[in-house]
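[1] whatever this is, show me its structure:
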Amino acid sequence: MQPENSKSSTDQSEEEMARNLGTESRRAMTFVPVGLNMQKFQLSPISCTCRRIYVQICVLLVIVLLLVLIRTISNVRVMFEEYHMASDTDGELVVLPKQFAQSRSAFCLDGTPPGYYIRYGQFPGNTNWIIYLSPGAWCSTPVDCYNRSFTALGSSAIAPIFFPFTGILSANEEENPDFYRWNMVKILYCDGGSFLGNRPEPLIHQGKPLYLRGTHVLTAVIDYLQMNTNFGAAEKVILAGSSSGGLAALINVDHLRKKLTSVKSIHALLDGMLFVDSQNIYGKHKMKDTLKDVFHLHQIADAPAIQECTSSLASSITYRCMDPLYFYNYLFTPVFLISSLHDSWYINNALAITCPFKKCPPQEVVVINEYKLAMLRALQPVKQSVHDGLFITSCPAHTLLLTKWFYQRDVSVNNSSLQQALSRWYHHQHPVKYIEDRHFSQILNCKTVTY
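    The predicted structure follows:
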């Protein structure tokens, strides 16, 4: 048996070893940050700050994107509203499919397909149509046609998408009470020959082929309208035109009547197209010579619309059929003629008089008065017609159908605006032969001069 002090010593040694072991274990489990560990610990707040910045940047980007999206949507809405408003009041360009145009040999001067502007009508006028032929003079030489082919008067490729429909084409009931609900079509004038050109082969100038196919252009557009709109079921049709387009309407309207056999009524409105033959200040007959050159360059003699006239004349004088008041003798369709006895375009271009009316010298006033008398003489057959109407103002103007003077009374004859006179004629209320013959000195206060 061991002595008690020996046992006690052993127990103490075991306890001491246990304490030492516990102390070492605690030391091993204790984390003491030193050196590098302290630096890692200090980076923690910095990392947190960077994440916060990243979040803020992301939120800001989202806000910016939302703002851009909202702005874009707003712009799209505005563009749609503008397009919708334009489509309701203006004409929208339709270019004929290339294959369709080629099958009918119908080309603008530069070879592009022809086209038209259209605004559809509303009930009860949606079975009625106004087909309008635009002004734009002519190209009477190869150089003229070549230069013209680079403009909207010779190419559908650069024609504007919309065209403002005003005057007789207006959708405003107050301005155009008789026709504002009708279907409206303005055919793009891109042939330079009053829709009468019939030249079979292109004219080559400076290596560029020029297509003088106006009669094919008009036919193709009418065919396309019949096939792709309700124009084929039209009940009433008015063929209207201004200046060179008025001459086109005059010569083409009977031919159109033969094509539209199911239409109940066809009329023609002829605006600013009384191109009478009158001598200018240099003793030249500029108007007759221009129309003669157009007739021959575009080979119009055999065009279907004019052939009844040309076939009755010797070949040396067939160009006379381009004289509107000569061709009038062959006309069957009722027409309403609109013109000025002091046509501002004619005075400038055909008479070569460019002075302001208030300052024209006496010798030029004499030439203007001779022109006025020639027009009054030429109008006698129209005055005697039972079916045809006249609105002839003395105010210096050229065309009126698409201007504000169509409905405003600043240009009035017999106390009637053009719109009122046209309405009376169209609805057969009474004969309309309105002619205002004033002396040159009395027209100087007119409010309008249009070209």
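
[2] contacts, neighbours, all on C-alpha from now
    Noted.

[3] okay, now Val143: neighbour count?
    When neighbours are counted by other C-alpha atoms under 10 Å, Val143 registers 12.

[4] that one reaches His205, doesn't it?
    Yes - when contacts are counted by C-alpha atoms under 8 Å, Val143 is listed as touching His205 (7.4 Å).

[5] you'd agree Ser134 is up against Tyr189?
    Yes - when contacts are counted by C-alpha under 8 Å, Ser134 is listed as touching Tyr189 (6.0 Å).

[6] more neighbours: which of those two?
    Legend: neighbour count by other C-alpha under 10 Å for Ser134 and Tyr189, higher for Tyr189 (31 against 23).

[7] contacting residues for the more buried one?
    Going by C-alpha atoms under 8 Å, 6 or more residues apart in numbering, Tyr189 touches 133-136, 153-154, 195.

[8] from the residues you listed, which land in strands?
    With DSSP state E as the criterion, strands contain Leu133 from among the contacts of Tyr189.

[9] quickly name whichever of the contacts of Tyr189 is closest to Ser394.
    Pro135 (20.8 Å; C-alpha to C-alpha).

[10] next, work out how far apart that closest one and Lys40 are.
    Pro135 sits at a distance of 86 Å from Lys40 (criterion: C-alpha to C-alpha, to the nearest Å).

[11] so for those two, which residue has more residues nearby?
    Using other C-alpha under 10 Å as the criterion, Pro135 and Lys40 rank with Pro135 on top: 23 against 10.

[12] let's see this one next to it:
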Amino acid sequence: MHAKGQLEWRIRSIVCVLGLLILVSVDGADVPMTILSSAVAIGAVCLDGSAPAYHFSPGSGSGVNNWLVHMEGGGWCRNAQECLARRDTYRGSSKHMPPLSFSGILGNQQSSNPDFYNWNRIKIRYCDGSSFTGDVDTVDPKTNLHYRGNRIWLAIIQDLLAKGMNKAQNALLSGCSAGGLASILHCDKFRSLLPATAKVKCLSDAGYFIDAKDVSGGQYIRSFYQDVITTHGSAKNLPSSCTSRLPSGLCFFPQYVVPQMRTPLFILNAAYDSWQIRNILAPNNADPEKTWSECKLTIKKCTSSQLNTVQDFRSEFLNAIPRMGSTSSTGMFIDSCNAHCQSGSLDTWFSADSNSIQKTAIGKAVGDWYYDRKVVQLIDCPYPCNPTCKIVKDD
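    Below is the predicted model:
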């Protein structure tokens, strides 16, 4: 990457000088964080009871009536013990959230984000552990845990509507990882809250988690998601188009939700998603001898037998997404990278050497799909065919 591009994609670095931590923001200034104090009155709070938060960079020029709402990721907590471990961190409290800058799909440079750079750009911070689906009234005084993710989402969306999103001409609901799952689960609701005349679509980045058996033959992820739903009281907030047909525990899996969605969706995912390989295919409890430890770090260290299993997982993933050509409103960018979340950094979103399929960068593919410039359904060849792939860490 050329020097300017390298400078732009680096969001920030922490430099230690004489014992002091200095925040260096290379991709522009940190975007201010809005603490939505008014949400506390309706119980829309983080795990620790603090007010929810989001970052807002106002639109300008031709983008003044366009809105991009991006939901932060960060896994889930499935019981009180796991939620307690998050409660007093930035994953469970707005009191501990660090500052951040915008890049990738949220970037403000036309050269590196040509279709969304001047939109109203929002990042909703994630502090509930349920992909913004929880809603339990009671609070156990022993833990002081508040399971209120769905209330958080509604409170922030209502606040944004009052700030001008109710006049939106174009809107995109997106998210990464647990936020990418949330963008699917809340997509049709988001559409219903915006003007009927607005063009509204949704983007899921690394949020298409599949219902697959692990290497021991068990169904760890199905059990995990059921525990999340039970703990957070999420069932009533999952899409009724799914829960009316299937047990609520299955309605955390996009493959059972997406076929009934009414709003156009773009699926951005690695076929060898690093989180899914570590936590769905080979979770720790399914690998007591830790034979998958090296392979889970990087596919390059998989044995030939393990690689065959990983390739089978890719096939299962491809079978779980909508069929190509089933509808032009469904966009896809499924690369053969061993990555997780690819929209948040310029390095992978839209640069000279970003992750690409058929010489098309992710940012170009999403823009073409959103503005209906072309049908975008790109599925990569199997690993290790793509030399543009970069390691991308979890959000």
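
[13] tm score of chain vs chain?
    With the length set by TM-score structural alignment, normalised by the length of structure 2, the two chains reach a TM-score of 0.85; 358 aligned residues with a C-alpha RMSD of 2.2 Å.

[14] one step back: dump the contacts of Tyr189 of structure 1 into CSV; add distance to Phe440 of structure 1 as well.
    Converted to CSV, the contacts of Tyr189 of structure 1 look like this (distance: C-alpha to C-alpha, whole Å):
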residue, distance to Phe440 of structure 1
Leu133, 31
Ser134, 29
Pro135, 26
Gly136, 27
Leu153, 34
Gly154, 37
Phe195, 34
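
[15] so which of the contacts of Tyr189 of structure 1 comes closest to Ser423 of structure 1?
    Leu133 (20.2 Å).

[16] can you tell me how far that closest one sits from Val386 of structure 1?
    Taking C-alpha to C-alpha as the measure, Leu133 of structure 1 and Val386 of structure 1 are separated by 25 Å.

[17] more neighbours, those two?
    Legend: neighbour count by other C-alpha under 10 Å for Leu133 of structure 1 and Val386, higher for Leu133 (27 against 10).

[18] was I right to think that one contacts Leu247?
    No - using C-alpha under 8 Å, Leu133 of structure 1 is not in contact with Leu247, being 9.2 Å away.

[19] spell out which residues are contacts of both of these two.
    Taking C-alpha under 8 Å, 6+ apart as the contact rule, Leu133 of structure 1 and Leu247 both touch Gly241.

[20] all the helices of structure 1, in order from the start?
    4-29, 36-89, 98-103, 142-148, 214-228, 244-259, 286-297, 307-310, 324-327, 344-349, 362-378, 380-384, 418-426 (DSSP state H).

[21] out of those, which is the most enclosed?
    Mean neighbours per residue, mean count of other C-alpha atoms under 10 Å, is largest over the helices of structure 1 for helix 244-259, with a mean of 23.

[22] packing partners for it?
    Applying 3 or more C-alpha pairs under 8 Å, 6 or more residues apart in numbering; DSSP states H and E, one finds that helix 244-259 of structure 1 contacts strand 128-133, strand 236-242, strand 265-271, helix 324-327.

[23] the shortest one aligns to what range in structure 2?
    Under the alignment (TM-score structural alignment), helix 324-327 of structure 1 falls on residues 254-257 in structure 2.

[24] hmm, who's touching that stretch?
    By C-alpha under 8 Å, 6+ apart, stretch 254-257 of structure 2 touches 181, 184-185, 208-211, 239, 241-242, 250-251, 320-322.

[25] with stretch 97-104 of structure 2 instead?
    Contacts of stretch 97-104 of structure 2 (C-alpha under 8 Å, 6+ apart): 9, 11-12, 25, 27-33, 89-91, 108, 112-113, 343-350.

[26] understood, closing this out.
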